[in-house]
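In: Could you look at this predicted model? Sequence included:
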Amino acid sequence: MKALTLAALIAAAPVASLADSLTLATPLAGGTVRAAGTDLSAYWVEDGDAAELVAYYTTGGAAPQPLRMRLTEGDRVVFGLPGQSGATWSFAHEAGAVTITGEALHSQLAMN
């Protein structure tokens, strides 16, 4: 009985997933990142000394939602998207490129 209970707990425990990452090396280069069922498509343009990121995200058949931000060289932000649970999103402007990373959130099971 204990082995069956332990097996059920292990099978039910969420596992960590790898982050999906996209690096946009040049202005107007675009791509899509997927994490926790959310797709985020983005591109960036030069805006003086910064990158102006333009992105749209959606889950399932929902209407795409816009996202815009200005990132100067060395900037990095991490946050969750409004109305989208289960993932954090990282946006960084480093070495003249913009990197977007979506990482699924996971929980851990602690047992005594």
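Out: Thanks, I have the structure now. Residues are numbered from 1 along each chain as shown.
In: only C-alpha atoms for contact and neighbour calcs from this point on.
Out: Will do.
In: and Gly96, what does it touch?
Out: The contact partners of Gly96, by Cα atoms under 8 Å, 6 or more residues apart in numbering, come to 25-26, 73.
In: Out of these, which end up buried?
Out: Neighbour counting with 16 or more other Cα atoms under 10 Å marks Ala25 as buried within the contacts of Gly96.
In: Among the contacts of Gly96, which ones are in helices?
Out: Among the contacts of Gly96, no residue falls in helices (DSSP state H).
In: Closest to Thr99 out of the contacts of Gly96?
Out: Top of the list for closeness to Thr99, among the contacts of Gly96 and by Cα to Cα, is Ala25 at 8.3 Å.
In: who are the neighbours in contact with the closest one?
Out: For Ala25, the contacting residues are 96-98, by Cα under 8 Å, 6+ apart.
In: Comparison target below:
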Amino acid sequence: MMKLAVTAALLSLATAAQAEDIQLNTPMAATTMIDGPVDMTVYFMEADAGFDVTAHYLARHDSAETNRLQMTLADGDSVHFGLPGHAGTLYTFARDGETVKVSHARTWQQLARN
């Protein structure tokens, strides 16, 4: 129940972006990316080691519970990854000064056959 309340609070604070990337410039000002295989709400908080970035995501056509990922980004850091169960999309989280940029790109995939 607590997880649902936190997600609802974040979504109520979030602004929606229908582009392939979002930019965050203010701590605790969440933004939601709704273009792609999952809806993802992202925010950051300032910390001693950098920006603590948190993302809550949910597959658009899935009734499963919300998933969460966290990372700390120092100035100039970037990370690229895929989400479990969502092959074909590459996510990038990058920090440049006081801005955190989150983007996704469709990737080509080929499944192995026996």
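Out: Looks like it arrived, so ask away. What you see is a predicted model, and the numbers here were worked out from it, not measured in a lab.
In: TM-score for this pair?
Out: Once superposed, chain against chain, the TM-score is 0.72 (TM-score structural alignment, normalised by the length of the first structure); 89 aligned residues with a Cα RMSD of 1.6 Å.
In: Is Ala9 of the second structure within a helix or a strand, and which one?
Out: Using DSSP states H and E, Ala9 of the second structure sits in helix 2-13.
In: Okay, buried residues for that helix please.
Out: Within helix 2-13 of the second structure, the residues that count as buried by 16+ other Cα under 10 Å are 7, 10-11.
In: and the next element down the chain from it?
Out: Assigned by DSSP H and E, the successor of helix 2-13 of the second structure is strand 15-17.
In: Identify all contacting residues around that next one.
Out: Strand 15-17 of the second structure is contacted from outside by 30-35, using Cα under 8 Å, 6+ apart.
In: now the buried residues of helix 2-13 of the second structure as JSON lines including distance to Met40 of the second structure?
Out: Below are the buried residues of helix 2-13 of the second structure laid out as JSON lines (distance: Cα to Cα, whole Å):
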{"residue": "Thr7", "distance to Met40 of the second structure": "11"}
{"residue": "Leu10", "distance to Met40 of the second structure": "11"}
{"residue": "Leu11", "distance to Met40 of the second structure": "10"}
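In: can you pull the contacts of the equivalent of Ala36 of the first structure over in the second structure?
Out: Taking TM-score structural alignment, the alignment pairs Ala36 of the first structure with Gly36 from the second structure. Each residue near Gly36 of the second structure by Cα under 8 Å, 6+ apart is listed here: 20, 104.
In: and which of the contacts of Ala25 of the first structure is nearest to Leu53 of the first structure?
Out: Distance ranking of the contacts of Ala25 of the first structure against Leu53 of the first structure, using Cα to Cα, places Val98 first at 8.3 Å.
In: Double-check that the closest one belongs to a strand.
Out: Yes. Remark: Val98 of the first structure belongs to a strand, assigned using DSSP: H, G, I helix; E, B strand; the rest coil.
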